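A.B. asks: whatever this is, show me its structure:
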Amino acid sequence: MAKKKFHFNPETLSYEQIEHTIAHWLKQLMIHALSGVFLGLIFFFIFVSTIKSPQEKQLSQDKAHMEAQYKVLERQLEEVQYVMSDLQQRDDNLYRVVFQADPIPLSVRRGTSANTEYYEQLLDMTNSEIVVSTTKKLNELRKELYIQSKSYDDLILLAKNKETMLENLPAIQPVLNKNLTRMASGYGWRIDPVYHSRRFHAGMDFTAPVGTNIFVTGNGTVQSAGWEQGYGNCVQVNHGYGYVTLYGHMSAIKVRVGQKVKRGDVIGLVGSTGKSTGPHLHYEVHFKGQVMNPQNYYFLDLSPAEYDRMVQMSNNAGQTFD
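C.D. replies: This is a model prediction of the structure:
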């Protein structure tokens, strides 16, 4: 039985029993109900945030396992990229040098086909940094593998054509000069015989009587044959693979434009046409548009000792014939 409650009435100077109305009891009931609901919610959120369900535990384990796998995959990709980098260096610095092919630019090797929007979409995913990093490395590796594969295809083709390439390369002296007595001036800075000033001599001069045979130094196609300013009667032969040779100051030209020639064929006769002070052959070697030193292209003609002597003679700083 509930205890009765009284309150003091100052007017009657007596204690009177408190009588509660239905509204009072309803108010009390609502207060207790709301307090219970509030406390229940607090305990519920505490429970949910601290205690995981079996499904959540399994998802957390799967997530941790996946993150670990991503990290392992990232390390493996780094190892593969290291191997790929080594292959690229061998390709550019060894294989392509052997076949005299241009190295593949780094911008071509490292270019990626994926756009930035693709990576921005990945950033919205959970663990986005790992996903984006791994995806970028994978895309870069795929591109590098494709470029490297194409490079090896090119090298295989070059290897198949190596015999033809060796036949086309300039590899002999353009006049009979076994005893090296016909070498007048080499490649480099020389005194110009006409202007008497120091000028760059882009080829080698071989002295010989007028009418001496001039031989093409490698297989190729006659690119030009006729008069050229300074060179007089001149022939240029395109050997392919980036090589072009030039023969100047001829007294007579024995070939025509478009004619196929083989190493050792006579293409003209020594003369003194053009800017020349005496009978001689001016010989140049060009590789991919750059003038090269012809002394590096007599390897089928000279022994090591003869080559050494030729180098010493060609390095003289005397006057040229043109």
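A.B. asks: hey, let's count contacts and neighbours off CA atoms from now on
C.D. replies: Noted.
A.B. asks: can you say which helix or strand has E306 in it?
C.D. replies: helix 304-314 (DSSP states H and E).
A.B. asks: any idea how far that helix is from the middle of the chain?
C.D. replies: Distance of helix 304-314 from its chain centroid, counting by Cα atoms, centre = their mean, to the nearest Å, is 38 Å.
A.B. asks: could you say what helices and strands it packs with?
C.D. replies: strand 183-185 (3 or more Cα pairs under 8 Å, 6 or more residues apart in numbering; DSSP states H and E).
A.B. asks: what's in contact with the strand it packs on?
C.D. replies: 177, 204-207, 313-321 (Cα atoms under 8 Å, 6 or more residues apart in numbering).
A.B. asks: name the next helix or strand following that strand along the chain.
C.D. replies: strand 188-191.
A.B. asks: check which element follows that next one along the chain.
C.D. replies: Using DSSP H and E, the first helix or strand after strand 188-191 is strand 198-201.
A.B. asks: so which elements touch the following helix or strand past that next one?
C.D. replies: Downstream of strand 198-201, the first helix or strand assigned by DSSP H and E is strand 204-207. If you count contacts as 3+ Cα pairs under 8 Å, 6+ apart, strand 204-207 packs onto strand 183-185, strand 280-287.
A.B. asks: which SS state does the nearest residue to G271 once chain neighbours are set aside fall under?
C.D. replies: Distances taken as Cα to Cα, 6 or more residues apart in numbering put S251 closest to G271, at 4.0 Å, once the chain neighbours are dropped. Using DSSP: H, G, I helix; E, B strand; the rest coil, the structure places S251 in strand.
A.B. asks: verify the contact between S251 and T212 for me.
C.D. replies: No - look at S251 against T212 with Cα atoms under 8 Å: they stay out of range, at 9.3 Å.
A.B. asks: and this one, so I can compare the two:
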Amino acid sequence: MSKVKYHYDPDTLSYRRIERKKSRTVKYMMLFLLASAIFAFIFIFISSQFIESPREKGLKHELQNAELQLELLNRKMDETETVLASIAERDNNIYRLYFEANPIPDEQRKAGFGGINRYKDLEGFDNSKLIIESHKRIDQLQKQIVVQSKSLDEITKLAEQKEKLLEAIPAIQPVTNEDLTRMASGYGIRTDPFTKARKMHWGMDFTAPRGTPIYASGDGVVVRADNASSGYGNHVRIDHGYGYVSLYGHMYKYNVKKNQKVKRGDIIGFVGSTGRSEAPHLHYEIFKDGERINPLNFYYGSLSAEEFNKLLEHASLENQSLD
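C.D. replies: Got it, this is the predicted structure:
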């Protein structure tokens, strides 16, 4: 119940009841409601600035966690970039150098992506810059991995070819030292045993008893096993590929036939003295791209340093050849 208020009237010397006008009551109510609304707005505004709701707290926690995960991701990308840089350096300066392949330039390994904006959908967010930079680094790493993977595939193929090349090169002495009587004559100007004239001797003569085994000096295919070449008598020629051909002359008999595949160390025939020969021996030649070269340079596969030096000494003597 509202209070009743009175007013003292000095003229009548009495108290008169104060009647409140309805318009004033409505005015006071409106002012009260307006003040309440303003106070409520100020309270809500201040609360929104300094007091977080449970939902806001959850979103803030998720955002902090996302930023932490991005930071950890960038650290891992730093480590991955370091590892890739090390692999790329070894790839260029060891692997590709060893197999005589051109190094891959950094411009090709780290080239960017041209064309349209790949990250347009990531723009417009609070952390767009951070997110876009992380995506760019991931894309860059993926591209470097693809380039490095293709390079290693190439190196693998080159290694296989290198292995085949090393197996094919005529790299062993065709007559073993145990069976060898002596190294009669080497590559160079020698005295012809029949005309006594000095002329070029295109191979090496290994003196050994008749019937001594002759070994293929490298993997290849027999392209000739006949006596139809002047002066060589019964002879075998092996095509090793990569431009290399080896020739074995004056054989007593063959142990292979034309088009037969042979491996290094296979017995392909036996020492004899057929053709233009003065005594039982093996005449051995090597061709590279059709040109005859010194076989002495290809014995790294079967001789020790001491044995090679001894062979080099005998091969250098300007004596008489046996064919």
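A.B. asks: on the three-state scheme, M165 of the first structure is what?
C.D. replies: The local conformation at M165 of the first structure, judged by three-state DSSP, is helix.
A.B. asks: not counting sequence-adjacent ones, nearest residue to it?
C.D. replies: Y241 (7.2 Å).
A.B. asks: now do that neighbour against G274 of the first structure, distance only.
C.D. replies: The gap separating Y241 of the first structure from G274 of the first structure is 29 Å, by Cα to Cα, to the nearest Å.
A.B. asks: now swap in S133 of the first structure and tell me
C.D. replies: From S133 of the first structure to G274 of the first structure the distance is 66 Å (Cα to Cα).
A.B. asks: equivalent analysis for I156 of the first structure, please.
C.D. replies: From I156 of the first structure to G274 of the first structure the distance is 45 Å (Cα to Cα).
A.B. asks: mind checking which of these two has more residues around it?
C.D. replies: Comparing I156 of the first structure with G274 by other Cα atoms under 10 Å, the one with more neighbours is G274, at 19 against 12.
A.B. asks: now do the contacts for that one.
C.D. replies: 228-233, 249.
A.B. asks: can you tell me how far it is from E228 of the first structure?
C.D. replies: Distance from G274 of the first structure to E228 of the first structure, by Cα to Cα: 8 Å.
A.B. asks: what's the answer for L269 of the first structure, then?
C.D. replies: Taking Cα to Cα, one finds L269 of the first structure at 16 Å from E228 of the first structure.
A.B. asks: kindly report the same for N219 of the first structure.
C.D. replies: N219 of the first structure is 23 Å from E228 of the first structure, by Cα to Cα.
A.B. asks: same question, L34 of the first structure
C.D. replies: L34 of the first structure is 108 Å from E228 of the first structure, by Cα to Cα.
A.B. asks: what do you get for Q319 of the first structure?
C.D. replies: For Q319 of the first structure, the distance to E228 of the first structure - Cα to Cα - is 22 Å.
A.B. asks: out of these two, which sits in the busier spot?
C.D. replies: Between Q319 of the first structure and E228, counted using other Cα under 10 Å, Q319 has the larger neighbour count: 19 against 15.
A.B. asks: dump the residue contacts of the more buried one.
C.D. replies: Applying Cα under 8 Å, 6+ apart, the residues near Q319 of the first structure are 185, 190-193.
A.B. asks: if we use 6 Å, what do you get?
C.D. replies: Contact analysis of Q319 of the first structure by Cα atoms under 6 Å, 6 or more residues apart in numbering lists 190-191.
A.B. asks: do A208 of the first structure as well
C.D. replies: H280.
A.B. asks: returning to what we had before: now render the helices and strands packed on strand 204-207 of the first structure as JSON lines, adding distance to F45 of the first structure and mean neighbour count.
C.D. replies: Output for those, formatted as JSON lines (distance: least, Cα to Cα, whole Å; neighbours: other Cα atoms under 10 Å):
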{"stretch": "strand 183-185", "distance to F45 of the first structure": "96", "mean neighbour count": "21"}
{"stretch": "strand 280-287", "distance to F45 of the first structure": "79", "mean neighbour count": "25"}
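A.B. asks: I'd like those strands as a markdown table, with distance to P170 of the first structure appended.
C.D. replies: Shown next, in a markdown table, are those (distance: least, Cα to Cα, whole Å):
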| stretch | distance to P170 of the first structure |
| --- | --- |
| strand 183-185 | 17 |
| strand 280-287 | 8 |
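A.B. asks: and the contacts of G274 of the first structure, which of them are buried?
C.D. replies: The neighbour-count test (16 or more other Cα atoms under 10 Å) marks 231-233, 249 as buried among those.
A.B. asks: any chance of these in TSV, with distance to Y283 of the first structure too?
C.D. replies: Listed next are these as TSV, based on distance: Cα to Cα, whole Å:
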residue	distance to Y283 of the first structure
Y231	10
G232	13
N233	13
H249	10
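A.B. asks: which ones among the residues you listed lie within strands?
C.D. replies: 232-233, 249 (DSSP state E).
A.B. asks: need these in CSV (columns: distance to F47 of the first structure).
C.D. replies: As requested, those are exported to CSV (distance: Cα to Cα, whole Å):
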residue, distance to F47 of the first structure
G232, 100
N233, 100
H249, 101
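A.B. asks: D192 of the first structure pairs with which position in the second structure?
C.D. replies: Matched by TM-score structural alignment, D192 of the first structure corresponds to D192 in the second structure.
A.B. asks: and W227 of the first structure, that one's in a helix?
C.D. replies: No - looking at W227 of the first structure with three-state DSSP, it is strand, so not inside a helix.
A.B. asks: mind listing what it touches?
C.D. replies: So W227 of the first structure contacts 233-234 (Cα under 6 Å, 6+ apart).
A.B. asks: which of the residues in the top helix by length along the first structure are buried?
C.D. replies: Across the first structure, the longest stretch assigned as helix under DSSP state H is helix 54-90. By 16+ other Cα under 10 Å, the buried positions in helix 54-90 of the first structure come out as 70, 74, 77-78, 81, 84, 88.
A.B. asks: for K162 of the first structure, state which of these is nearest.
C.D. replies: Among these, Q88 lies closest to K162 of the first structure (Cα to Cα), at 21.4 Å.
A.B. asks: hmm, back to that, so can I have TSV of the contacts of strand 183-185 of the first structure showing distance to L106 of the first structure?
C.D. replies: Converted to TSV, those look like this (distance: Cα to Cα, whole Å):
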residue	distance to L106 of the first structure
N177	45
M204	37
D205	40
F206	43
T207	47
M313	41
S314	38
N315	37
N316	41
A317	41
G318	44
Q319	44
T320	43
F321	45
